[in-house]
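Engineer: this one's structure only:
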């Protein structure tokens, strides 16, 4: 196969984004290091968040690399930011246990890395001396801030990235490189005066716009909390959630519009995730859980945690949202 070589920076940047779109990413954008003043404000906000203890037991959030992206790749000058839409035309079965939408399909970390690796190899063909590195949300990178910088969307008051066409139902990936690329315009915030996400959170985990206290967050406790019992205030508000939480995204006006559904096979839901009952969650053996979660981002939740979370739902009223 003959590869057409891009002659200049603008052409290379345009074609790089086209290559990302061919891999199923949309939106896509480019940012230049060190970024605008707003990125520095995001870094300062992270320090305030850490100082307040909002990270709970997630000590990795304090990594120094999160403040300086060029520590992840020596000589970094640019990055390609990509979004993978996971909003599918499927509804949860009523009355079942609830799992956050992002985890319905294949492990998005693997999906994004595999696809961005193809984009990186294409870039190597264009610029043989180019060095690049792939980052997903397990890397110490301010991923949402850099996606905002690249024009994919803005960070909403619920801390998720929002795109005008796709809402907030997307996971992010980044391709860092030492090749100068033409940046896109950073996104502008369009949340306005809306407070829907703050008002709906059952535990008031969104303590103020853009600030999430993990110690109050249902998603944190169902996925990251390694204690044998969940806090009483979490149990009272858990509803039927056993893995993550979509409440603040469900009510976001940008998710209430008619959104494009993804037909990507990698984000289509595993059938059992939409029909999981409390009895199943409590009775499945560790082996059964391992089999069901093979290749899933939810493998981070250990079998005993699934049983703990499911057991905590018994005293809760059924949720009134989450079937949209």
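Structural biologist: Sure thing, it's come through. Here the structure is a predicted model, which is why all the values come from computation and not from measurement.

Engineer: C-alpha only now, for contacts and for neighbours.
Structural biologist: Fine.

Engineer: what separation do you get for residue 318 and residue 238?
Structural biologist: Distance, residue 318 to residue 238, using C-alpha to C-alpha, to the nearest Å: 9 Å.

Engineer: typo on my end, residue 274
Structural biologist: Counting by C-alpha to C-alpha, the separation of residue 274 from residue 238 is 17 Å.

Engineer: neighbour count: the two, which is higher?
Structural biologist: Taking neighbours as other C-alpha atoms under 10 Å, residue 274 and residue 238 compare with residue 238 leading, 29 against 19.

Engineer: ok, structure two:
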């Protein structure tokens, strides 16, 4: 069809249908005007809240200007895809300090490739309908403010933890977008429904949500265990607990996640038993095993050294056991300087717990009290089968 004969309102309905067929939970449409977000972005960068994520600052305000990223862009097609597995074992793993907790988005196949492939297929379907049409798909792969765009597209609202919340599906979903050059009618923007709730701010183990809608990444456990390539600052290590890759606490406490939808994608179900594995078992992996076990997983991107660093911290926070001390000491000889630093910290923690046990003294940290509150909340309000 030519541009003059296209019924764009009808086309949006077709795109929504095609999106459903491709496995997307929802599709919406927005213009590209994010000028109202530029001041907040500039302030966030000026305060260095992005930490070592240099790519966040590299492109400056281009993140709020999609037409600078892809010239001639006038609309964004935003899509979301649910990822919550059918048996997430949230409370079961978080309250067992000797197990490894991995953020639930990373238990299955790396979503970047899957989502981008589906978005490309969606773009190709639109291309077949329009004679003149250009598009580019993105999934965490471009300097673009995807959450504000998804909010404008009606997929949800940006919560106080900075993640997108949908009133019918909570927040356990991935986002992706197509930047397009056709004048699709825009969707009504979602209304923010956080109200006076500050549960996510209060529950954050490291107090990384420094004010509503603002996260200091340098304190965030997801940043510390995934993005940071150096030593984890010691003041945050106890708060990390057994979280060896990412953190879901701010989502777990969110009351809107009682409406969370389970994923329909087999690729997002847990692989390699990573949803229920002992820290000691993961620490026994050599690099070859790590690469084999994380093939096709988002976890691989952090590399073996950071993986060992994170697990060493987890072992320091685990319940005392002589086997943990023996294993940590055995790893010291072959560990890198950075990993050895975290092993030595973990050994000190284990020995403190050993002494407390010998004296029959309680060893409960403030973070463990906070985690207890979270676990009780999870057990009261989990989505079905989760």
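Structural biologist: Structure's in. What do you need? Worth saying up front: this structure is predicted, and the values here are computed from it rather than measured.

Engineer: now the helices for the stretch 201-324 of the first structure?
Structural biologist: Remark: helices assigned in the stretch 201-324 of the first structure by DSSP state H, counting those that start in this stretch are 218-223, 232-237, 247-250, 253-256, 271-275, 278-283, 286-292, 303-311.

Engineer: please say which position in the second structure residue 215 of the first structure maps to.
Structural biologist: In the second structure, residue 215 of the first structure lines up with residue 218, judged by TM-score structural alignment.

Engineer: the residue nearest to its match when sequence neighbours are not counted: how many residues sit nearby?
Structural biologist: Using C-alpha to C-alpha, 6 or more residues apart in numbering and skipping residues adjacent in sequence, the residue nearest residue 218 of the second structure is residue 51, 5.3 Å away. Per other C-alpha under 10 Å, the neighbour tally for residue 51 of the second structure reads 18.

Engineer: now which residue in the first structure aligns to residue 51 of the second structure?
Structural biologist: Aligned counterpart of residue 51 of the second structure in the first structure: residue 56 (TM-score structural alignment).

Engineer: does that match touch residue 212 like I think?
Structural biologist: No: counting by C-alpha atoms under 8 Å, residue 56 of the first structure stays clear of residue 212, with 10.8 Å between them.

Engineer: quick one: the helices of the stretch 201-324 of the first structure as JSON lines, columns for distance to residue 142 of the first structure too.
Structural biologist: Converted to JSON lines, the helices of the stretch 201-324 of the first structure look like this (distance: least, C-alpha to C-alpha, whole Å):
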{"stretch": "helix 218-223", "distance to residue 142 of the first structure": "18"}
{"stretch": "helix 232-237", "distance to residue 142 of the first structure": "28"}
{"stretch": "helix 247-250", "distance to residue 142 of the first structure": "20"}
{"stretch": "helix 253-256", "distance to residue 142 of the first structure": "23"}
{"stretch": "helix 271-275", "distance to residue 142 of the first structure": "30"}
{"stretch": "helix 278-283", "distance to residue 142 of the first structure": "34"}
{"stretch": "helix 286-292", "distance to residue 142 of the first structure": "31"}
{"stretch": "helix 303-311", "distance to residue 142 of the first structure": "28"}
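
Engineer: quick one: which of those helices is nearest residue 26 of the first structure?
Structural biologist: In terms of C-alpha to C-alpha, the element of the helices of the stretch 201-324 of the first structure nearest to residue 26 of the first structure is helix 253-256, at 16.3 Å.

Engineer: what span of the second structure is the longest helix along the first structure aligned with?
Structural biologist: The single longest helix within the first structure, with elements called by DSSP state H, is helix 108-126. Using TM-score structural alignment, helix 108-126 of the first structure lines up with residues 111-129 of the second structure.

Engineer: need the contact list for residue 316 of the second structure.
Structural biologist: Each residue near residue 316 of the second structure by C-alpha atoms under 8 Å, 6 or more residues apart in numbering is listed here: 343, 345, 346, 347, 348, 349, 350.

Engineer: ok, the second one - contacts?
Structural biologist: What that stands for is residue 345 of the second structure. 313, 316.
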